[in-house]
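Novice: predicted model and sequence follow; I will ask about them next.
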Amino acid sequence: MASVFTKIINGEIPCYKIAEDDNFIAFFDINPNAKGHTLCVPKLEVNKILDLEEALYLKLMQFSRKVGIALEKTIPCKRVGMAVIGLEVPHVHVHLIPLNDMKEMTFSHKVSMTDAEFKSLAEAVQKNL
C-alpha cells in the first residue's frame, strides 16, 4: 500500500510544493511545528533512512540543504533545524524547521496557517531556491 507521501508524489493528494527534481520533492508539513516547516522526501518509497542506497542518501542531504538555505533566506529565524524521525509515516523524510525557539523542534508545538499563507510562503521560498 502506498504511503501518504507516495500519494502526494503521484499527485493523488495535494500539497504545498516547494521544490522537486527527478529524485525528491519538498513540501510544507500541513501540521507544522513552525511557519515554513518543510518535508524533503525521496520519490522512491523506502521506510528507513539508513536503508537508502548511500548515493541516494547523500543526494537527499544535498537536496535538503538547498531547500533549507532557501527557507533561511525567506523566513526570519535563528537557524533551520533538521530532524529525521520516521515513525509517523513509513517513508523516508527529512524535516526542515525554521527555528527561533527550542519548542519548535519538539513536535508537540504546532502553529496554524491558512491556505493563503501556505501558498504565499511557498511562492516566496521558491523564489529563493
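Specialist: Here it is on my side, so go on.
Novice: CA only for contacts and neighbour counts going forward, please
Specialist: Will do.
Novice: on the three-state scheme, the residue most central in space within the chain is what?
Specialist: In the chain, the centroid-proximal residue (Cα atoms, centre = their mean) is Leu39; its distance is 1.3 Å. At Leu39 the chain is in strand, as set by DSSP: H, G, I helix; E, B strand; the rest coil.
Novice: what about versus this one:
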Amino acid sequence: MTTIFTRIIDGEIPGRFVWQDDTCVAFLTAGPITDGHALVVPRQEIDHWLDADDDLLAHLTAVARRIGTAQQEEWDSARVGLLVQGFEIPHLHVHVWPVNSPEDFDLRRVQQDPDPARMDEAAHRLRERLRSLGHGEHVPTEPQD
C-alpha cells in the first residue's frame, strides 16, 4: 500500500519541499513543533529505519545535517533536533527541527493547525538559506502563485 509520503513525493498531495535528490526529499511537516520543522524521506518506501541499508542511512543523515545547519542559522536556534520515530506513517522519515530547549522535543507541542502563510514563509526561508549555503542544485524552485 502506498504511503502518504509517497503520495506527497509523487505530487498527488501538495508538500512544501525544501530538498530533492535522486535518493530522498525533504519537506515541511504538516504538524511542526517549531518553525522550519522538516522531514527527510527516502523515495523508496521502507517501513523501519533498521531495514534501510547503511548507504541510505548515511545519505539521509547527511541531508538532515545540511538542513539542520540551515535551520540553525535561519532561526538562530541553540540546537537542532533529530528524531526517527516511525509510528504514525510506515515510511522511514527523519524529523529535523530548530530547538532552543528540551521542551522543543515534546511531541505534544505539535501544532495541529498551523497557519498556511507562516508555513509557506518557513519553507521559503529554509530554501533560501539552503541556497545560500551552496545547496541550490537540490533546492526546488518556489511554488508558482
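Specialist: Perfect, thanks for sending it. Every value quoted in this text rests on a predicted model; they were computed, and no experiment measured them.
Novice: quick revisit: residues contacting the residue nearest to the centre of the first structure?
Specialist: The neighbours of Leu39 of the first structure, taking Cα atoms under 8 Å, 6 or more residues apart in numbering as the test, are Ala26, Phe27, Phe28, Asp29, His93, Val94, His95, Leu96.
Novice: repeat that for Ile49 of the first structure.
Specialist: By Cα under 8 Å, 6+ apart, the neighbours of Ile49 of the first structure are Tyr57, Val84, Val92, His93.
Novice: report the two of those residues separated the most.
Specialist: Using Cα to Cα, the contacts of Ile49 of the first structure span at most 12.1 Å, a distance reached by Tyr57 and Val84.
Novice: so in the first structure, which helix runs the longest?
Specialist: helix 54-74 (DSSP state H).
Novice: what about that helix, how far off from the second structure?
Specialist: Compared with the second structure after the fit, helix 54-74 of the first structure shows a mean deviation of 1.0 Å (mean Cα distance after the TM-score superposition for the first structure).
Novice: quick check: next helix or strand after that helix?
Specialist: Downstream of helix 54-74 of the first structure, the first helix or strand assigned by DSSP states H and E is strand 79-83.
Novice: which residues touch that following strand?
Specialist: Gly68, Leu71, Glu72, Val94, His95, Leu96, Ile97, Pro98, Leu99, Asn100, Met105.
Novice: just to revisit the earlier point, the closest residue to the residue nearest to the centre of the first structure other than its chain neighbours in helix, strand or coil?
Specialist: Nearest non-adjacent residue to Leu39 of the first structure, counting by Cα to Cα, 6 or more residues apart in numbering: His95, 4.8 Å away. With three-state DSSP as the basis, the three-state label of His95 of the first structure is strand.
Novice: done for today, thanks.
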